[in-house]
Structures are given as structure tokens and as C-alpha cells.
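Visitor: Provide a 3D model corresponding to the input given below.
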Amino acid sequence: MRVLVLGAGRIGTHLIRYLSHESENKLTVIEKSKVRCKEVSNEFDATIINGDGSSPRILKVADLSNSDLLILATDNDEVNVTAAKYAKKQFGVPRVFAISNSPKNTSRLKDSGADVVVCPVELALHDLESMFFEEKSNTLLDRPELDLKIIEGLIPVNARIIGKRLGEVGLPEKCTVSLVCRNGGYIFPNPELELRSGDRVLLMGESKAVEDSIELLRSREEA
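Guide: Coordinates of the predicted model:
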């Protein structure tokens, strides 16, 4: 398999090392730093090109049009986005794998042509959240025949609604926040209550409305 890797930083180097274990893989690496180019050249059996991965000229020199896989692993999402666009629209690369340095750029990379996007920041936030709050939600009552559900849900560390008043959140009409647990105590909420990370809220109402409300509480702020 012919693989072109953009970026030989920490993540890029790990991916190059992994791919180099398979002898049938033919690796080409584009790296902007001359120092890193020399280091990678000394460590791996790969074609090394010193240049800007967002440049069509450099991508052409790297023979991107004949690559089976493009890996975007630079620490600059703008470079990754630009290269993804060229890869699909100009060079016809069948598969593009991208590392997103910020969650806010994950969708941009997908829209630009990346088939798979991984964001280490999102993974870290997920693990951190799991470490502190193992149980994100707990169904206390589910009565399908009455279309009634009660769920205890957690507001995660990077939720969009943090700092907003309850009345500003826009929960579905058929769902009510009946209780908020905070710092070992509880609050009977009113529309002026400001929501905080780590709050556990008791949601009650029609099943679909409660489920939609849980998703709203969990929706994350872009980093």
C-alpha cells in the first residue's frame, strides 16, 4: 500500500512507525522541519520530502495521485483541511485519514474530504469525564404504557449549556427538570438557576422529550 503522511510530529511519527512494520507499505513523508526530516530519514525506510503539505506542488512531488492512503497529521488544522481538499478534488485519493488538533475542526476536515477524523482532545475529554463521572445517566423510571420516563443525567465538563440559566436552555415542552443535585445537596430549580459542570439533573416527562433533553445536556462545547 502506498501511504503519504503529512507531518512527522509526535502523532505522525507514531503512525509512521506503525505503518513501517508492514514491509508491503511504501511510505512517503512530507515534513516542514528540516531537522525532523533528517531524524525521520535516519529512523525509517521512507521517502522524505521537506516542504509545506498544503502546497499542491509539494503534493504533486510526493506523487499523491498514486497514493492509496493519505494521513494528515500536522499540528496545523488549516494545513490538514487544505490538503484534504486537494487530495479528494484534485488528486483523487481513495482514502484520507486525518488528525484534528481541535474539536471545532473535526467537521471541517470531514467536509473537506477526510474519510476518518480522530481528535485526541475529544478522546481526552471523554476519558477525563469518564474518570470523574462514570455514570452519565441513570433511568429511574420507564413506563412505556404511560409514555413516562424519569432519568437522572449528568452535565459534563464541556457542555454547551454550562453557565446558562435553566430557562435559556430550551428543553422540550414535555420534559421538566424537577431536581438538581449539586455539591452533595439538592436544589428545586427555577428558570433563573445557572447550570454548572457536574450537576446531576432529574428529568421527567414524555419518553422522547426526556431522551432529547439528555442529549441537549450532553452536547459539547467546541474547543
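Visitor: switch to C-alpha atoms for all contacts and neighbour counts from now on
Guide: OK.
Visitor: residues near the closest residue to V201 other than its chain neighbours, how many?
Guide: Distances taken as CA to CA, 6 or more residues apart in numbering place V180 nearest to V201, at 4.5 Å, with adjacent residues excluded. V180 is flanked by 20 other residues according to other CA atoms under 10 Å.
Visitor: for the helix or strand hosting V180, buried residues please.
Guide: Take DSSP states H and E as the rule and V180 turns out to sit in strand 175-182. Going by neighbour count (16 or more other CA atoms under 10 Å), the buried part of strand 175-182 is 175-177, 179-181.
Visitor: same deal with stretch 202-216?
Guide: Buried residues in stretch 202-216, defined by neighbour count with 16+ other CA under 10 Å: 202-207, 209-211, 213-214, 216.
Visitor: what of stretch 12-19?
Guide: Here stretch 12-19 shows 12-13, 16, 19 as buried, counting by 16+ other CA under 10 Å.
Visitor: where's that stretch relative to the chain centroid, distance-wise?
Guide: With CA atoms, centre = their mean, to the nearest Å as the basis, stretch 12-19 stands 20 Å off its chain's centre.
Visitor: here's the other one to compare against:
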Amino acid sequence: MRVVIAGAGAVGRSVAGELLENGHEVLLIDKSPHAVSVDRVPEAEWLLADACEITSLDEAALERCQVVIAASGDDKVNLVVSLLAKTEYGVPRVVARVNNPKNEWLFNEAWGVDVAVSTPRLMSALVEEAVSVGDLVRLMRFSQGEANLVELTLPDTATLVGTRVGEVAWPQNTALVTIIRGTRVLIPDPDDALAAGDELLFVASPERERQLEDLLSPREGRGERGERGEL
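Guide: Sure thing, here's the model as predicted:
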């Protein structure tokens, strides 16, 4: 698989290193001469250019790549790169880094983004996931299809404890992906009974998250999620 990464900072280089270890072809683009450090990722291709310019993306041969990763430290740049990659070159998969969580709402299909990765939000979500029981935690948002990867640890008091997966009337547009039980990762089976302490991972549409949370861990006084900001 050929991957183009726009932004050769610490994040871009780290992602490039991981992809190269997995056998993929990687091209790193950055307009800053200081960021183009070939010796740090010698196995990758490098291009000193502005990824927001069509001529630069032509030189990078974006039409031949399967994935574009917009990994710069500037949300405006990442949005422009994502839009150009999707609309001008038809790149099948566009992943964009969100630097400011208040801008996350912009990183959607309209801007060519398939997957938006917000490092601050992801870090806070992982902290919440580690300490929260009974609260739905967003781990990642998939812009294509407007769905989120969410997690909830089933509390002892949940009415669904002991209920078989196949007997639960799950909300529409939600899918139970896996059950983490202790050190085991379980593929959900209709005959599996839910247990207290199970970590349940779902792909769910945003409008169904509240309903899913109420089903798994009903309680009063839950607040609304999400806020919008400006670039």
C-alpha cells in the first residue's frame, strides 16, 4: 500500500516509521526544510513542497496512493489537504489529524475526511476509558458514515448483566464490535451473556449514543455532549 503523509513533524515521522515496518510505501511531504530530515526516516520517500498546492500533490502522484494522512500541526492545512486528496485525486482513504478539539466538527465527509484523529480527545478518552464505569466514552470518530467508536464498561448495577447478547434490543445504527473481559477479547455471540465489568466496544451513530448509554447504564441527569468552535 502506498501512503502519502502531509506533515513531517514528530507525528508524521512516527506514523511513517510504523507503516514502513509493516511493509508499506511511504512518502513524507513538508514545506519546511528543517522538517525534511531524511536521516530520521531513511526508508521513506521525501518531498520538500507545500502539500496545499496542486502542483506539489501532482509531483507526489497522489492518484497512485491508497491513503493520505494529513498530519500537520495546522488544522487549516489538514482540511485543505484532505479536500484536495479526495476531490481532485479520488484517494480512497483520507485520515486527518485534529489539533484543536473545537475544530473536530469540521473534519467530516464534506471536507474529504474519512477518519478524524484528535490527539487531545483521544488521550482524554483513554483516561476516561480507564477510570469510568457506566459512562459512554468516545474513542474515535469515523467521518464517513458519521459513526463513532465508543466504549462502555458495564457496571454491577446494570439491568443487562446476565442477559444474552442476542436478547438485547440494541438501538438502530449501533453494532457491538467486541467484548473485552479481563484479558480476553471476545467476538460477540448471540448466546454470550453480558457480565459486570465487561468493556463493550460499539460502532454507533452519534444520535444513538444517548439511547445506547441509557440502555446499558440507565441513570438520570446525563449532560449533552459536544461543542463547536472556529478555526
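Visitor: mind putting the buried residues of stretch 202-216 of the first structure in CSV, secondary structure and distance to D52 of the first structure included?
Guide: CSV is the format used below for those (DSSP: H, G, I helix; E, B strand; the rest coil; distance: CA to CA, whole Å):
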residue, secondary structure, distance to D52 of the first structure
L202, strand, 52
L203, strand, 51
M204, strand, 54
G205, strand, 55
E206, coil, 54
S207, helix, 52
A209, helix, 49
V210, helix, 49
E211, helix, 46
S213, helix, 45
I214, helix, 44
L216, helix, 40
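Visitor: pick out whichever of those sits closest to N42 of the first structure.
Guide: L216 (50.1 Å; CA to CA).
Visitor: roughly how far apart are the closest one and V210 of the first structure?
Guide: From L216 of the first structure over to V210 of the first structure the distance is 10 Å, taken as CA to CA, to the nearest Å.
Visitor: quick one: the helices in the second structure?
Guide: Assigned by DSSP state H, the second structure shows helices spanning 10-21, 54-59, 75-87, 119-131, 209-216.
Visitor: format these as TSV; extra columns: distance to F142 of the second structure.
Guide: Shown next, in TSV, are the helices of the second structure (distance: least, CA to CA, whole Å):
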stretch	distance to F142 of the second structure
helix 10-21	19
helix 54-59	25
helix 75-87	14
helix 119-131	13
helix 209-216	14
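Visitor: most neighbours per residue, which of the ones you listed?
Guide: Stretch with highest mean neighbour count among those: helix 75-87 (a mean of 22; mean count of other CA atoms under 10 Å).
Visitor: so where is it in the first structure?
Guide: Under TM-score structural alignment, helix 75-87 of the second structure corresponds to residues 77-89 of the first structure.
Visitor: run the chain-centre distance for the matching stretch.
Guide: 17 Å.
Visitor: if we look at it, which residues are touching it?
Guide: 53-56, 64-65, 70, 72-74, 93-94, 96, 98, 100-102, 105, 108-109, 112-114 (CA atoms under 8 Å, 6 or more residues apart in numbering).
Visitor: also stretch 15-25 of the second structure?
Guide: Stretch 15-25 of the second structure is contacted by residues 1-3, 5, 26, 28, 41, 43-44 when judged by CA under 8 Å, 6+ apart.
Visitor: only whichever of the residues you listed are buried, select them in PyMOL.
Guide: Buried residues within those, by 16+ other CA under 10 Å, are selected in PyMOL with:
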select buried, resi 3+5+26+28+41+44
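Visitor: okay if I get the contacts of stretch 15-25 of the second structure as CSV plus distance to E213 of the second structure?
Guide: Shown next, in CSV, are these (distance: CA to CA, whole Å):
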residue, distance to E213 of the second structure
M1, 38
R2, 39
V3, 37
I5, 36
V26, 40
L28, 41
V41, 44
E43, 45
A44, 44
